[in-house]
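>>> sequence plus the predicted model coming up.
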Amino acid sequence: MTESSWGPSPAAGFLGQSGQAGGVPAGPSRDAGESAQTRPMSITPPRPGDGSAHGPEPAKPRKRGGRDLRAAIGVGAGLGAVVLASIFVYKPVFLGVIAVAVVVGLWELAARLSERKQIRPPLVPLALGGAATVVSGYFWHAQGAWIAVSFTALAVLVWRMARPPENYLRDVTAGVFAAFYVPFLASFVAVMLAADDGPWRVLTFLLLTVVSDTGAYAVGFRLGRHKLAPRISPGKTVEGLAGAVLFAMVAGALCLQFLVDDGVWWQGLVVGLGAAVSATLGDLGESMIKRDLGIKDMGTLLPGHGGIMDRLDSLLPTAPVVWLLLRVFVGAG
């Protein structure tokens, strides 16, 4: 325990800059004959909050990366309850949850691009087309999502023509990117939901992504030594990636064996591996975007988490990977 990490020690409250105790010179007194027993003692009273009078102050909530863990856990638990209830009670309700998350995510991304880079993708066609892409994925599967996102891109090109031509190419390029990055990738969650065992497929997808993130943090925090991508995300380690893969593969084996119709445990190992890799790449991808924009979070809507996009970063690229592997192993459902 050093002073640089914990602040001055309790003894430092009694010492001056030249070895003084309570402001009294530490050497012999002016009267050399005065004994130590008769000399009055000068002791500085303990300062409030230094922990010397009434013990240490109550511990404050630990923070990870400057975040309030209590708020993060509370918000995470609330979101999980909403998701689980909507998945298993009535599928269209969860479809609406996906659509709302997509629209809010697009708004956050467009707002940050405008603030930091003066790039202004047309938000209205993105929001309408994004919701339509998710709904099309549910009713007409991957083909419907492709058609909807194509029309969304076309709408972005046309809508932007109402403004001056300066920066047209830059704005529409960002708009087309946003259309594919957020609603198109999210539409594969809706495609999974449409299957007969759709709620269980979606639950498997969510569990694998969350378990992958948890494994990466748990192993990386304890054993992380070798940086995975220091220029993009300095906190990520090779050991953390190994933890993500291990945790996700175990969870995948359990999910395919017990949750997904016609699934076999060994198939879950492959699905878990794919989910862990895609979740890590998705996290790194959004970290790259945020570093380019010079921001820490995409938004502030979720206390302890940042914005919606900060929660979708690993989910978005994992959705098509899990959908494809489940389709190969157990069919479209």
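Yep, that arrived. Residues are numbered from 1 along each chain as shown.
>>> only C-alpha atoms for contact and neighbour calcs from this point on.
Will do.
>>> what segments of the chain are strands?
In the chain, the strands defined using DSSP state E lie at 63-64, 67-68, 227-229, 233-237.
>>> ok, now which ones touch the nearest residue in space to Ala186 that is not next to it in sequence?
Among residues not flanking Ala186 along the chain, Leu316 sits closest, at 5.6 Å (Cα to Cα, 6 or more residues apart in numbering). The contact partners of Leu316, by Cα atoms under 8 Å, 6 or more residues apart in numbering, come to Tyr181, Val182, Leu185, Ala186, Gly282.
>>> single out the most deeply packed of the strands of the chain.
A comparison of the strands of the chain by mean neighbour count, using mean count of other Cα atoms under 10 Å, puts strand 233-237 on top with a mean of 18.
>>> that older thread, so which of the strands of the chain gets nearest Thr209?
strand 233-237 (16.0 Å; Cα to Cα).
>>> next one: that closest one to chain centre, how far?
13 Å (Cα atoms, centre = their mean, to the nearest Å).
>>> tell me which two in the contacts of Leu316 are the farthest apart.
For the contacts of Leu316, the maximum inter-member distance is 12.7 Å, found between Ala186 and Gly282 (Cα to Cα).
>>> okay, the two: which has more neighbours?
Taking neighbours as other Cα atoms under 10 Å, Ala186 and Gly282 compare with Ala186 leading, 27 against 19.
>>> now do the contacts for the more buried one.
Ala186 neighbours (Cα under 8 Å, 6+ apart): Ile98, Val102, Val134, Leu316, Ala319.
>>> any idea how far it is from Thr318?
9 Å (Cα to Cα, to the nearest Å).
>>> again with Gly105
Going from Gly105 to Thr318 by Cα to Cα gives 16 Å.
>>> Val93 too?
As judged by Cα to Cα, Val93 and Thr318 stand 22 Å apart.
>>> so if I had to pick from these two, which one is more boxed in?
Higher neighbour count among Val93 and Thr318: Thr318, with 28 against 16, using other Cα under 10 Å.
>>> my read: the more buried one touches Ala275, true?
Yes. In this structure, Thr318 is within contact of Ala275 by Cα atoms under 8 Å, at 5.6 Å.
>>> now for those two: what residues contact both?
Contacts common to Thr318 and Ala275, judged by Cα under 8 Å, 6+ apart, are Phe205, Thr209.
>>> could you give the number of residues near Gly243?
Neighbourhood size, Gly243 [other Cα under 10 Å]: 25.
>>> cool, the one 5 residues further on as well?
A total of 32 residues lie near Ala248 under the criterion other Cα under 10 Å.
>>> what sits against the spatially closest residue to it that is not a sequence neighbour?
Spatial nearest neighbour of Ala248, excluding adjacent residues (Cα to Cα, 6+ apart): Gly272 at 4.6 Å. By Cα under 8 Å, 6+ apart, the contact list for Gly272 reads Leu208, Val245, Ala248, Met249, Val250, Ala251, Gly252, Ala253.
>>> give me that answer again for 7 Å
By Cα atoms under 7 Å, 6 or more residues apart in numbering, the contact set of Gly272 is Leu208, Ala248, Met249, Ala251, Gly252.
>>> got another, please set it beside the one above:
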Amino acid sequence: MNKDLKLRIIIGAVFGPFIFFSAIYWEWVFSVIVFLMLIYSLKEFFYLLNKMDIYHYSIYGYFFGILIFIDFLFFSGRYFFLTFLIFLLSLSPMIFIRRDKSVLKEISWTFFGTLYLSVFITAILLILVHVDNVGLQPLAGGKIASLIFVSVWFLDITAFFTGRRFGRHSFFSSISPQKTLEGAVGGFLGAVISSIIAKHVYISFLSVWGALGIGIIVGIFGQIGDLIESAIKRKAGVKDSSPIIPGHGGVLDRFDSFILSSPVCYIFVKYFLFN
């Protein structure tokens, strides 16, 4: 076992349980964790834009990212479309101020990155609040939120070790040369199986079909999220989005599978499981 892998395991063993128990028992601590994930993800995204020589409007990104976080946490997204519209309108004058042929690309990247990260990361808070409001049992929202993290972690772990041990066939090699079909299948199975096991261990109110649905969503959309981040990093010409998490890289590197899974799980939970 090499040094980087050991460090990766140690960091995961320390922070994984902390996030898990925060989601269930310490809602405000978990909210702070999600907020920090958002801020550092935005910081890393704008860093990647710098590496691609794309001018951006990071002040707008941080400001509206924080507004979306506040809206999702305290108002369940009630003012999202208003925030969305104001954000778009506030960037529009740059077309006349900058007078540069690349300004539309700059606005698009800033707008895309801010919404992608702000909405998708903080969607986990909508899940927590919605399930709690349904009134299934105490801590129900936190348990569902923690389940998504568990599924994502096992997706990443099983994809990594399955690909390392059995990987023979390239999978989207133009985006990520180390990805293999065997690793993708192993990751998918890891997400599904871990979700079903977690249901039986500590989420008795969740049906088997519900656990299966969450596992499938994470198994598919988690890997799409990983590929999206890999494509952006490849375009930027960097291996990691930042070195902030020893052994893991940046926040985007560690939570890329979570970012796209979270909003899809929210739709599934709200409209199909607990409507």
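Cool, the structure landed. These numbers come from a predicted model, not from an experiment.
>>> ok, the nearest residue in space to Asp4 of the second structure that is not next to it in sequence to Tyr202 of the second structure distance?
Nearest-residue entry for Asp4 of the second structure: Gly247, 5.4 Å, with adjacent residues in sequence omitted and distances by Cα to Cα, 6+ apart. Taking Cα to Cα as the measure, Gly247 of the second structure and Tyr202 of the second structure are separated by 30 Å.
>>> what about the counterpart of Leu212 of the second structure in the first structure, neighbour count?
In the first structure, the residue matched to Leu212 of the second structure (TM-score structural alignment) is Leu269. Counted with other Cα under 10 Å, residues neighbouring Leu269 of the first structure total 22.
>>> wait, Leu269 of the first structure touches Met249, no?
Yes. The pair Leu269 of the first structure and Met249 passes the contact test of Cα atoms under 7 Å, sitting 4.5 Å apart.
>>> show the contacting residues for the counterpart of Leu181 of the second structure in the first structure.
Counting by TM-score structural alignment, Leu181 of the second structure corresponds to Val238 in the first structure. Under the criterion of Cα under 7 Å, 6+ apart, the neighbours of Val238 of the first structure are His226, Lys227, Leu228.
>>> circling back: of the contacts of Gly272 of the first structure, which ones are shared with the second structure?
Retained in the second structure (both residues aligned by TM-score structural alignment, their matches' Cα atoms under 7 Å) from those: Leu208, Ala248, Met249, Gly252.
>>> and the furthest pair within those?
Distance extremes for those: the farthest pair is Leu208 and Met249 at 8.2 Å, using Cα to Cα.
>>> looking at the two, which has the bigger crowd around it?
Leu208 (32 against 27).
>>> picking that back up, the residue nearest to Ala186 of the first structure matches what in the second structure?
Aligned counterpart of Leu316 of the first structure in the second structure: Ile259 (TM-score structural alignment).
>>> roughly how far apart are its match and Tyr266 of the second structure?
Applying Cα to Cα, the value for Ile259 of the second structure to Tyr266 of the second structure is 12 Å.
>>> so the residue nearest to Asp4 of the second structure touches Ile10, yeah?
No. Counting by Cα under 7 Å, Gly247 of the second structure stays clear of Ile10, with 8.9 Å between them.
>>> pick out whichever of the two has more residues nearby.
Neighbour count, other Cα under 10 Å: between Gly247 of the second structure and Ile10, Gly247 has more, with 18 against 14.
>>> and that one, how far from Ser118 of the second structure?
25 Å.
>>> ok, Val134 of the second structure next?
25 Å.
>>> quick one, which of those two is more surrounded?
Ser118 (28 against 13).
>>> mind checking what that one lines up with in the first structure?
Match for Ser118 of the second structure (TM-score structural alignment): Pro183.
>>> ok, and the closest non-adjacent residue to its match?
Closest to Pro183 of the first structure by Cα to Cα, 6+ apart is Gly130, at 4.9 Å.
>>> tell me, how many residues neighbour the counterpart of Tyr90 of the first structure in the second structure?
By TM-score structural alignment, Tyr90 of the first structure lines up with Trp26 in the second structure. Residue crowding around Trp26 of the second structure was assessed by other Cα under 10 Å; the count is 15.
>>> okay, now the nearest residue to Asp261 of the first structure once chain neighbours are set aside: neighbour count?
Nearest residue to Asp261 of the first structure, sequence neighbours excluded (Cα to Cα, 6+ apart): Asp197, at 6.9 Å. The local packing of Asp197 of the first structure (other Cα under 10 Å) involves 15 other residues.
>>> swap in His56 of the second structure?
His56 of the second structure has 20 neighbouring residues, counting by other Cα under 10 Å.
>>> the first structure: which residue goes with that one?
So, by TM-score structural alignment, His56 of the second structure is matched to Pro121.
>>> now do Gly167 of the second structure
In the first structure, the residue paired with Gly167 of the second structure is Gly224, using TM-score structural alignment.
>>> what residue of the second structure takes the place of Pro199 of the first structure?
Aligned partner of Pro199 of the first structure by TM-score structural alignment: Gly142.
>>> how about Ala174 of the first structure?
Using TM-score structural alignment, the partner of Ala174 of the first structure in the second structure is Trp109.
>>> now do the contacts for the closest residue to its match other than its chain neighbours.
Excluding its sequence neighbours, the residue lying closest to Trp109 of the second structure (Cα to Cα, 6+ apart) is His56, at 7.3 Å. Neighbour list for His56 of the second structure: Glu106, Ile107, Thr110 [criterion: Cα under 7 Å, 6+ apart].
>>> if you set the cut-off to 8 Å instead, what comes out?
By Cα under 8 Å, 6+ apart, the contact list for His56 of the second structure reads Phe46, Leu49, Glu106, Ile107, Trp109, Thr110.
>>> distance of it from Gly141 of the second structure?
His56 of the second structure sits at a distance of 36 Å from Gly141 of the second structure (criterion: Cα to Cα).
>>> just Lys43 of the second structure next, same as before
For Lys43 of the second structure, the distance to Gly141 of the second structure equals 29 Å [Cα to Cα].
>>> ok, the two, which is more surrounded?
Gly141 (26 against 19).
>>> excluding chain neighbours, what is closest to that one?
Per Cα to Cα, 6+ apart, closest to Gly141 of the second structure is Leu128, 4.0 Å.
>>> I'd guessed the one you found sits against Gly142; true?
Yes. Counting by Cα under 8 Å, Leu128 of the second structure does reach Gly142; the two are 5.5 Å apart.
>>> what's around the residue found closest to Gly237 of the second structure once you drop the neighbours it is linked to in the chain, how many residues?
In space, not counting the residues next to it along the chain, Gly237 of the second structure is nearest to Lys51; the distance is 7.3 Å by Cα to Cα, 6+ apart. Lys51 of the second structure has 15 neighbours, counted by other Cα under 10 Å.
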